[in-house]
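Student: I would like to see how this sequence folds:
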Amino acid sequence: MWLGIVIGNVWCTKKVSALTGQTFLLVAPEGHQGPALVCADQAGAGPGDRVLVTRGSGARVAAGESIPVDAAVVGIVDRVEQ
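Tutor: Got it, this is the predicted structure:
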């Protein structure tokens, strides 16, 4: 898992039926360079939120076993202590 910042929404008017009802967000990784990812939102996040993202099989579990996603927002972060 990694931390990211929601930088936008992604809208899809045409998609496979398994994605119906999913909300998609564009999330930039926090603290390092890298491309932003399109993530299925499972936590109700929005632009500007700091979020917890999981990828791969963890994302599929979070979204539902028949949902074809590779990245999912699974939490909205309140704070991080180091």
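Student: for the rest of this, base every contact and every neighbour count on C-alpha atoms.
Tutor: OK.
Student: can you give me the helices in the protein?
Tutor: Assigned by DSSP state H, the chain shows helices spanning 57-63.
Student: strands along that one, start to end?
Tutor: Using DSSP state E, the strands of the chain run over residues 2-10, 24-29, 37-41, 50-55, 71-76.
Student: out of these, which comes closest to residue 18?
Tutor: Nearest to residue 18, of all the strands of the chain, is strand 37-41, at 12.2 Å by C-alpha to C-alpha.
Student: that closest one to strand 24-29, inter-axis angle?
Tutor: 130 degrees (axes from the mean of the first three to the mean of the last three C-alpha atoms, to 10 degrees).
Student: strand 37-41 to strand 2-10, inter-axis angle?
Tutor: 90 degrees.
Student: using JSON lines, lay out the strands of the chain together with mean neighbour count.
Tutor: Output for the strands of the chain, formatted as JSON lines (neighbours: other C-alpha atoms under 10 Å):
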{"stretch": "strand 2-10", "mean neighbour count": "18"}
{"stretch": "strand 24-29", "mean neighbour count": "23"}
{"stretch": "strand 37-41", "mean neighbour count": "23"}
{"stretch": "strand 50-55", "mean neighbour count": "22"}
{"stretch": "strand 71-76", "mean neighbour count": "24"}
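Student: run this one through as well so I can compare:
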Amino acid sequence: MLLAKVMGSVWAIQKEKGMENIKLLIVQPINLLREPIGTHLVAMDRIGAGVGEFVLITQGSPAQKLASEKNSPIDAAIVGIIDSFEAEEVSK
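Tutor: Okay, here's the model as predicted:
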């Protein structure tokens, strides 16, 4: 799983089978200091996350298993909305 921040929404009327009625959000993976890492992702959201919230995301086959259709083209999914998190500062 990855920590991420929800940056926006994606609207797509035409979607592949298995993606009907699935909300899509743009998420930015973050590090423990809440700084962006890597590139933005589009993630499936069935739990109701909103822009500005920190979330947990999963990718690959674990994300695909969350879709209702067995072979849905889902690569990332939001699996939790983070209430808070803290981490010890990492020294180099």
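Student: what about residue 53 of the second structure, distance to residue 66 of the second structure?
Tutor: Distance, residue 53 of the second structure to residue 66 of the second structure, by C-alpha to C-alpha, to the nearest Å: 21 Å.
Student: swap in residue 37 of the second structure?
Tutor: Separation of residue 37 of the second structure from residue 66 of the second structure (C-alpha to C-alpha): 25 Å.
Student: more neighbours: which of residue 53 and residue 66 of the second structure?
Tutor: residue 66 (18 against 14; other C-alpha atoms under 10 Å).
Student: that one maps to what in the first structure?
Tutor: With TM-score structural alignment as the criterion, residue 66 of the second structure lines up with residue 62 in the first structure.
Student: related to what we said a few turns ago, export the strands of the first structure to TSV and append columns for distance to residue 16 of the first structure.
Tutor: TSV is the format used below for the strands of the first structure (distance: least, C-alpha to C-alpha, whole Å):
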stretch	distance to residue 16 of the first structure
strand 2-10	15
strand 24-29	14
strand 37-41	14
strand 50-55	20
strand 71-76	17
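Student: residue 82 of the first structure: which of those is closest?
Tutor: Proximity to residue 82 of the first structure (C-alpha to C-alpha) singles out strand 2-10 among those, at 13.7 Å.
Student: show me what that closest one is packed against.
Tutor: strand 24-29, strand 50-55 (3 or more C-alpha pairs under 8 Å, 6 or more residues apart in numbering; DSSP states H and E).
Student: what helices and strands are in contact with the first one?
Tutor: With contacts defined as 3+ C-alpha pairs under 8 Å, 6+ apart, strand 24-29 of the first structure has these neighbours: strand 2-10, strand 37-41.
Student: okay, the shortest one sits on what stretch of the second structure?
Tutor: What that stands for is strand 37-41 of the first structure. Under TM-score structural alignment, the match for strand 37-41 of the first structure is residues 41-45.
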